[in-house]
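Chemist: Pasting the sequence and the predicted coordinates here, then a few questions.
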Amino acid sequence: MIPYRDTIPLRYTPWITWGLILVNFLVFAYSEWLPLEAHNYFNYLHGLVPARYTFPEWAGKAGFPAGDYTPFVTSIFMHGSWLHIVTNMWMLWIFGDNVEDRMGGVRFLAFYLLCGLVAGGLHVYFNPQSLVPTLGASGALAGVMGAYFFLFPYARIVIWVFFLPLFVRVPAIAFLGVWVIIQFYKITTPAATGDHIADVAWWGHLGGFSAGMLLYRLFLLPERNEPEDSPFTRWDRRAE
């Protein structure tokens, strides 16, 4: 099943959400344009490699610049494949605009980056020996989803049942709750150990989501904070 859209109307143009999507696609296009060797070097230099920070002697011998923490930010804008970036940006398109609606552009950008930093830090903590460069906006996006979980719990997420002309509507609290359960399940499998088969930063996802839940209130604009019985927070009856 693939999320198609949500049912929360926008009040303001989500310039930052659109800008983040554009920047992510531009960075991905640039990396894909590079020759293979340069492409791999680009990913290792600007992606988040946990061992780079937990084993500084190895990092120095491997040629990583000392004291360079920019990958905690740059990795948020990098992706490993077309499927990876399209999936992430589609989710940001669905959830980001409404959260930006409540925070305003500048606060939303700061919130997005902070959640990404927390996600990256948690990934490094739980995968200290990993030599795999972590790429993707998933941690920052998870923070946006964490904020959405509390801001619009009864919005409806329209889901397309894959391979069938069937669309169903489910409460956001249920959709995102299932997503969290999947992340918890994944951290109990070998995919979370940081070894050679690890391809998804599950701990980073949970870290970003937790940061979003805990910090979102600090970024809300008071003048955009609707009362609890507003159509932006209550169950969207029109979607039934």
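Modeler: Thanks, I have the structure now.
Chemist: going forward, measure contacts between C-alpha atoms and count neighbours the same way
Modeler: Noted.
Chemist: Centre-most residue in the chain?
Modeler: The residue at the geometric middle of the chain, judged as the C-alpha nearest the mean C-alpha position with Cα atoms, centre = their mean, is L141 (2.1 Å).
Chemist: Flag every buried residue along the helix or strand harbouring it.
Modeler: If you go by DSSP states H and E, L141 is part of helix 138-151. Under the neighbour-count criterion of 16 or more other Cα atoms under 10 Å, helix 138-151 has 138-151 buried.
Chemist: dropping in the other structure now:
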Amino acid sequence: MFPLSDSFKTGIFPVVTLGIILINVFVFWIMYMGVNAQPNYFIGHYGLIPRELFMPSEVLPFSEKMQSVIAHMFMHGGFMHIFGNMYFLYIFGDNVEERMGHFGFALMYLVFGLAAAGVQVFTDPASGIPMVGASGALAGVMGAYWVFFPRSHIRTLILFPFSVINIPAFIYLFLWLGLQFFGLLGGGSSIAFMAHIGGFLAGVLSALIYKSVGTAPRRRYQRY
């Protein structure tokens, strides 16, 4: 199910969403096409390795641990990895940014990423595999969208049979979350499904809190 667009149109220029995309693309270029392009080095040195977070400070300084906690959210393991993440962020990010405001969205994006990483580390603290990617933070954005815009429709490309259909956002994102649990049960994957689930739930919780204390702006949308 590949999303093509959503039916809720924003009235702002999504400067933070586009800024995050540009940062990720720039980091990707440095890793894979820059003068000193060494993707394996970058992933090994700046990726988040759960077991390293529990090393004594004299072995691995706190500053280096925090460096990987932030840096891993802006690194990707290949073209399809970054393309998929940034495309989904482009579809869902602008609406959540309008609802939360530019600063609030930027802050919560980082919170979603940290929450996602925390859940993954908590569930597999002995892992020595570097974690990279914006998927956890993106999952938080999708969780927030699920709460804020359940009546939106996602124009979706279905490959088998090949067709384009409109799926209510509430159902589309529920199915996406279900696929993460399905992938988790399958095991043996290099995908950090618990980070996706943790990020999504962090987004849902944050949006529910925001709705309970905030006011909803008038929305412009179109059905198709």
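Modeler: Structure's in. What do you need? Note that the structure is predicted; figures quoted are calculated from it, not measured.
Chemist: hang on, the earlier thing: same list (the buried residues of helix 138-151 of structure 1) but as TSV, adding distance to F175 of structure 1.
Modeler: TSV is the format used below for the buried residues of helix 138-151 of structure 1 (distance: Cα to Cα, whole Å):
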residue	distance to F175 of structure 1
S138	16
G139	18
A140	18
L141	15
A142	13
G143	15
V144	14
M145	10
G146	12
A147	14
Y148	11
F149	9
F150	13
L151	14
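Chemist: Between those residues, which sits nearest N43 of structure 1?
Modeler: For N43 of structure 1, the nearest member of the buried residues of helix 138-151 of structure 1 is S138. The distance, counting by Cα to Cα, is 16.2 Å.
Chemist: The closest one against W90, yeah?
Modeler: No. S138 of structure 1 lies out of contact with W90 (Cα atoms under 8 Å); the separation is 11.4 Å.
Chemist: Roughly how far does the residue nearest to the residue nearest to the centre of structure 1 when sequence neighbours are not counted sit from G19 of structure 1?
Modeler: With Cα to Cα, 6 or more residues apart in numbering as the criterion, L141 of structure 1 has its nearest non-adjacent residue at 6.3 Å, and that residue is L92. Taking Cα to Cα, to the nearest Å as the measure, L92 of structure 1 and G19 of structure 1 are separated by 11 Å.
Chemist: With neighbour numbers in mind, choose between those two.
Modeler: L92 (24 against 11; other Cα atoms under 10 Å).
Chemist: and the residue sitting furthest away from the middle of structure 1, helix, strand or coil?
Modeler: In structure 1, K61 marks the outermost C-alpha relative to the chain mean, sitting 31.7 Å out by Cα atoms, centre = their mean. Judged by DSSP: H, G, I helix; E, B strand; the rest coil, the three-state class of K61 of structure 1 is helix.
Chemist: Give the aligned range of whichever strand or helix holds H205 of structure 1 in structure 2.
Modeler: When elements are defined using DSSP H and E, H205 of structure 1 is found to belong to helix 202-215. When helix 202-215 of structure 1 is aligned against structure 2 using TM-score structural alignment, it corresponds to residues 193-206.
Chemist: how much does the matching stretch stray from structure 1?
Modeler: After superposition onto structure 1, the mean distance of stretch 193-206 of structure 2 to its aligned counterpart is 0.6 Å, using mean Cα distance after the TM-score superposition for structure 1.
Chemist: In that stretch, which residues are buried?
Modeler: When burial is assessed from 16+ other Cα under 10 Å, stretch 193-206 of structure 2 yields the following buried residues: 193-206.
Chemist: possible to save those as TSV with distance to Y224 of structure 2?
Modeler: TSV is the format used below for the buried residues of stretch 193-206 of structure 2 (distance: Cα to Cα, whole Å):
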residue	distance to Y224 of structure 2
F193	32
M194	34
A195	33
H196	29
I197	30
G198	32
G199	30
F200	27
L201	29
A202	30
G203	27
V204	26
L205	29
S206	29
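Chemist: Of these, which pair is most distant in space?
Modeler: Comparing all pairs in those by Cα to Cα, the longest separation belongs to F193 and S206, at 20.0 Å.
Chemist: Strands of structure 2, residue ranges please.
Modeler: In chain order, structure 2 shows strands spanning 2-6, 8-9, 153-158, 163-168, 220-221, with DSSP state E as the criterion.
Chemist: Pick the most deeply packed of these.
Modeler: Ranked by average neighbour count under the criterion mean count of other Cα atoms under 10 Å, those are headed by strand 153-158 at a mean of 20.
Chemist: and that one, which stretch of structure 1?
Modeler: Strand 153-158 of structure 2 covers residues 156-161 of structure 1 once aligned (TM-score structural alignment).
Chemist: Just give me the mean distance for the matching stretch relative to structure 2.
Modeler: Comparing stretch 156-161 of structure 1 with its match in structure 2 after superposition yields a mean distance of 0.9 Å (mean Cα distance after the TM-score superposition for structure 1).
Chemist: what does that stretch contact?
Modeler: By Cα atoms under 8 Å, 6 or more residues apart in numbering, the residues outside stretch 156-161 of structure 1 that reach it are 1-8, 166-172, 175, 235-236, 239.
Chemist: Apply 10 Å and report the result again.
Modeler: Outside of stretch 156-161 of structure 1, the residues within contact range by Cα atoms under 10 Å, 6 or more residues apart in numbering are 1-8, 94-95, 166-176, 235-240.
Chemist: starting at the chain centroid, how far to the helix holding H205 of structure 1?
Modeler: 9 Å (Cα atoms, centre = their mean, to the nearest Å).
Chemist: just stretch 182-193 of structure 2 next, same as before
Modeler: The offset between the C-alpha centroid of stretch 182-193 of structure 2 and the centroid of the whole chain comes to 17 Å, using Cα atoms, centre = their mean.
Chemist: which parts of that stretch are buried?
Modeler: By neighbour count with 16+ other Cα under 10 Å, stretch 182-193 of structure 2 contains the buried residues 183-184, 192-193.
Chemist: Contacts for it, please.
Modeler: For stretch 182-193 of structure 2, contacts defined as Cα under 10 Å, 6+ apart pick out 116-117, 119-121, 124, 129, 131-133, 135-136, 176-181, 194, 197, 199.
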